[in-house]
Structure formats: structure tokens, C-alpha cells
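In: The sequence and its predicted three-dimensional model are supplied below.
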Amino acid sequence: MFAQQLINALSLGSVYALFALGFTLIFGVLGVINLAHGAVFMVGAYAALQAVVLAELPIWAALVIAFIISGLVGLAIDILVLSPLRKRDAPHLIPMIATIGVAIMLNSAAQGLFGADTLRFPPGVVPDGSIEAGGLHITAVEIGIIALTIVIMVVLLLGLRRTSIGKALRAVAESPRAAALLGIDVEGLFRKTSFVAAALGGVAGVLISLYANAVYPLMGQPMLHKGIAVIILGGMGDIRGALIGGLFLGFAEVFAVAYIGSTMRDAVAFGLLFLILLVRPTGLFGKANERKA
């Protein structure tokens, strides 16, 4: 049973990590906590569902559609909301409040278009096959979630470390003004980051909707809370922290349900997170800001 719970925790934690990855990218590069990220997560799930139901596309094509549509939504949020606020040097709280409004608009639009009922993917969208080995039961959905998350993480980490765009992004994350003086297109990188971060959130929405076989307008709200917890636990703006924090939360939830009870899932997971932050307030990979007189 313990080994089986490890597999379950790894698949759930992978989705949390993927969601938090887009979240922490936005914060690390733009310096904004995008509270519309949960709504973008929901948009990705609905985009994939409609691609499967209406266009009868296979699930891999639906994932591509969700990636593009979610990315475009994130790009629109940056162009229409975040960019004007940046130009006016708005205080940090203003973008947070603005993205709350965007999230409410997206949630309301989804409820108006698709209704408040929970929708499900048609049977057979994902192969029903599974692997049985040593008493373990691993479904095709779990294999796909873990494999896709690993691939995305590796590609993103290598891209940030070894490509010119990745180096430019790291420069912008350190200081947008200094990066601009070096000739880097800061606004262009902000928009690319918004697209990629939202696209990753949309893919996470598809994966979790396949995992739970449920799509509904407010599905991004609890994920948003967990995403905030993950990036704080891992260290604000740190990609490694998003991965470790997401896996930690997934493991804590799964083992709490397995060995304590489903009603204590969030209490145990967030209680452990609170204890870790008491010991290390900056998160696992965060750096403390020094205040100089």
C-alpha cells in the first residue's frame, strides 16, 4: 500500500509542481503575484474538453490546444492589465487586485458559457490500460502526468540555463532596469513569460481534470491556494522550489488521506507547511532580503 501511495503522490504532486511553475515564473520575472492564474488553469481544462467533445481531437492535440489558448489568455492579461500598470509604476498590491478582477470575470464567463455543473471527459479519451507490477497499479493517466511534467521541467530548466532567452530572463529577474540598459527587450520578455506561464497553468488544468475526471468553473480556486502555498514553501520565484514544493504538497495530501483520513488532508498538508516555514521563513530555496540603514 505504501508503494502505491508513492505513485499516487508523485502524480498529484507533479500537477501541483507544474501549476506552481507557471505561478513562480510570473513572480520571478514580472514581480507580480498573478491571482488570475487559477482561472487560467480552468480555461485550459475547458479548452481541452471542448477540443475533445466538439472537434473530436485526441487528447495530445487537446493538450496543445489548451497550451495555446491558455497562453493567449495569459498574454492578453499582460497586455491589457499588467503592462499598463507597469507603465504607471503602480504599487505591488494593484496588480494583485486587478488579477482578482480578471479571475472573477473568467470564472463568470465560464459559468455563463458552460453552466455550473461538473463536466467530464468522454470515456476512452485516455487509454484505460495500466501497469501491474509487484502489487502496484499505475494507470495511463498517472504515467502521462508524471512523464509530461518531467519533460516540461527538464526543457524549462535547460532553456533557462543554456539559451540566450533564458539568460536574458534571469537578467530581467535580477533587475529589469539594468537589463534594459544592456539592450534586452524587457517588455517582450515580460510577454513571453506571461504566455509560457499561463500555458503551463493551462496544461496543469488539463492534467488535473483528467486525473479527477471533473471540469467546473471554480476548479482553479483551490488550486490557486495550493499554488501560493507551494511557491512560498519553495522560495518565491525559484523554479527548483516550485518543483520540490509541489511534490511535497502532493505527498502530504496523499499520505494524509491514506493514513489519517480524507477530512484531515488539508489540515495535515498545510500544518506541515506551516512548521517548515517556522524553521525557514524564506522557503526552501528563498533568500532573505537584507535591510540596510
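Out: The structure has been received and is ready for your questions.
In: drop to CA atoms for contacts and neighbour counts, all remaining ones
Out: OK.
In: so where do the helices sit in this structure?
Out: 2-30, 37-53, 59-77, 83-87, 93-114, 140-162, 164-174, 176-181, 186-212, 220-234, 239-259, 265-279 (DSSP state H).
In: Against that first model, consider the following:
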Amino acid sequence: MLSMLPQVLIDGLTLGFMYAVVALGYTMVYGILEFINFAHGEIFMVGAFVGTEVLLITDSLGALEGMNPFVAFFITLIISMAITGLLGITIERIAYRPLRNAPRLVPLISAIGVSFLLQDLVRFTEAIARNAFILNGPQLFTGKFDIGFAQIPSKSIVIIVIAIAMMICLSLFIGKSKWGIAMRAVSQDQSTASLMTINVDKVIMLTFLIGSSLGGATGVLFAQNYGSIDPFIGFILGMKAFTAAVLGGIGNIKGAMFGGVVIGLIESLAGAYMGQLTNGAFGAEYKDVIAFSILILVLLFKPEGLFGEAVKEKV
């Protein structure tokens, strides 16, 4: 068990940082509008398909063979982020903005409808284009680094570095930039922010743009890590990223990052050791149960999350 531990931790960190970046999309939208964008997992899925299609088309044209893998990866990443960012803006404009003053349950139902719509659109498009909706894309990073006690796949290093870079850039943007300050002001009080000449609609649109772009980028990272994707990958991963956001404190950027890493590590450890610790009574398939059990426990005992603050309602 101890000999496996370094490899399990590496896999857990790789998965955890992907959860963390997707969780940022949930927590950003909740911080501004106070509702859960359940279509965010499907935006992640669209990003994975866009990235994989870009690589497949590039490979079919013969351009991928002589291209530097890092160049191909960053081009794919930028294209996926651009398309999913525009998709996020479109969803906000069509499905959420008209319902902004409606009861909170209404935009939630709309988000679930958008989620199913994106799933079916991807299935329909891939069925027409490739007569299948499960894609196996080219792997750009196939090497491994042997550090003695573990072998680190080069794709894991790339995923972790890119995820950390995106989280740092987002933190700096929100903490230092003019638009970041405006986003924090809108999250505190939309009415007061509008009186201070802040364009609330533009801030909300920017929030969806950034959150969806990060989700699309994580889809590319996921496709590179696992190779095979399908239209349903966004549901489970989206729910676990939402769990990570709740664990850290929904609406708290740093909490979402921390929660994602914790959920990834716990899931990886459970998948590796559950069978051994229970003498085969529970296998690796129960790792999902562990993740969602954490969500239930957090909601029961600390619903504001580890880094969140309890909100007191004035009567």
C-alpha cells in the first residue's frame, strides 16, 4: 500500500486540480447571481469535444505530426476557451438573463434544461459527423518522468501546471484588475453597484465568459489525461466540482480551489485503497459514493463550507 501511495497522490492531484478549475465556474456564478449553473458541467464537456475535434482535424490534415506538442496544445486550448466562452455568454443571454428577477427555482430549471440540450446537441453532431459519439483523440504528451519512488506522466505535469496557472491568473484578475473589483462589488450588492456606475449586465456577462472559458480549458486537460470522451462526462465531473465548491465555500474562489484538490485526493485514495481496506467488500467503484457523502456531510454540519461565512438574515 505504501509503495502505491506516491503514484496515487500524483493521480489525485491531477484530478483534483481539474475539479478545482471547474469548481471556479460554479462559485463565480453563484457569487454574482446566487444560483447554481448546472449547465457548467456540460460546458466543460463541450470544451473537451472541441479540443479533441481540433486535434483530430489537425491530425487528418497531416499538420499535427511535425508540430511541437506544446504549440498544438496551446492552440487547442485557446480555440476551446474561445468557443466555450462564447457559449457561456450565449447561454447567459438567452436562458438566464430573461429569468433574472424570477423565483430562484426558475433559472435552476432553465440551467438543467440547457444541460440536457448541450448533451443531446453534442451527441447529434458527433453522430452525424463521425457516426459515433465516443471520441479517442490524439495524445500529445505520452512520456513519463521516473523520480525513483514514482513515475510521473508528462501529461500530469502539464495539467497541474496549466491548472495552477489559470487559478493564479484568475485570483490576480479578481483581486487587482478594475473588472475584478467590479465583479466583487456586484457580488456584494447589485443595486448599489449599479448606482456606482458599474454595468451589472457586462459584469455578469464577463463572469460567464471567464467561468465558461476555464471550464472549456479543463475539458481539453481532461481529454488529454484520459484519451476517451463522451457527451456524459460533464455530469459526474460537474457534480464533483460542485461538491468541491460547496466544500470550500460556494462563492469563495480560494475555497473552490482547495475543495477541488481535496476531493481529487480523497477520490484517488478511495479508488486505490477501498478494496484492500475492506477486504474486497467495497471496490474502486465506490469512490463516487465517498465524494457525494462529503457533500451531504458538509451540507449537514457546515453548509457555508470550510472557507465560507454564514450569512445572517436581518429580520
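Out: That came in fine, so what should we check first? All values derive from a computational prediction rather than experimental measurement.
In: Quick TM-score on the pair, please.
Out: Once superposed, the chains reach a TM-score of 0.94 (TM-score structural alignment, normalised by the length of structure 1), with 289 aligned residues with a Cα RMSD of 1.5 Å.
In: quick revisit: highest average neighbour count across the helices of structure 1?
Out: Ranked by mean neighbour count, these are led by helix 37-53 with a mean of 27 (mean count of other Cα atoms under 10 Å).
In: and it with helix 220-234, angle?
Out: Angle between the axes of helix 37-53 of structure 1 and helix 220-234 is 130 degrees (criterion: axes from the mean of the first three to the mean of the last three Cα atoms, to 10 degrees).
In: which residues of structure 2 does helix 37-53 of structure 1 align to?
Out: Using TM-score structural alignment, the residues of structure 2 aligned to helix 37-53 of structure 1 are 40-56.
In: hang on, the earlier thing: tell me which of the helices of structure 1 sits nearest to Asn289 of structure 1.
Out: With Cα to Cα as the criterion, Asn289 of structure 1 lies closest to helix 164-174 of the helices of structure 1, at 13.1 Å.
In: what's near enough to touch Ala256 of structure 2?
Out: Ala256 of structure 2 sits next to 20, 23-24, 27, 244-250 when contact means Cα atoms under 8 Å, 6 or more residues apart in numbering.
In: Stretch 169-181 of structure 2 maps to which residues in structure 1?
Out: Aligned by TM-score structural alignment, stretch 169-181 of structure 2 falls on residues 155-167 of structure 1.
In: Name the residues that touch the matching stretch?
Out: Contact with stretch 155-167 of structure 1 is made by 169-170, 239, as judged by Cα under 8 Å, 6+ apart.
In: Just put those in TSV and tack on distance to Ala39 of structure 1.
Out: Formatted as TSV, these follow (distance: Cα to Cα, whole Å):
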residue	distance to Ala39 of structure 1
Leu169	25
Arg170	27
Ile239	21
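In: Out of those, which comes closest to Thr193 of structure 1?
Out: Thr193 of structure 1 lies nearest to Leu169 out of these, by Cα to Cα, at 8.4 Å.
In: For stretch 286-293 of structure 1, buried residues please.
Out: By neighbour count on 16 or more other Cα atoms under 10 Å, the buried set for stretch 286-293 of structure 1 is Gly286.
In: contacting residues around that stretch?
Out: If you take Cα under 8 Å, 6+ apart as the criterion, stretch 286-293 of structure 1 is touched by 234-236, 238, 282.
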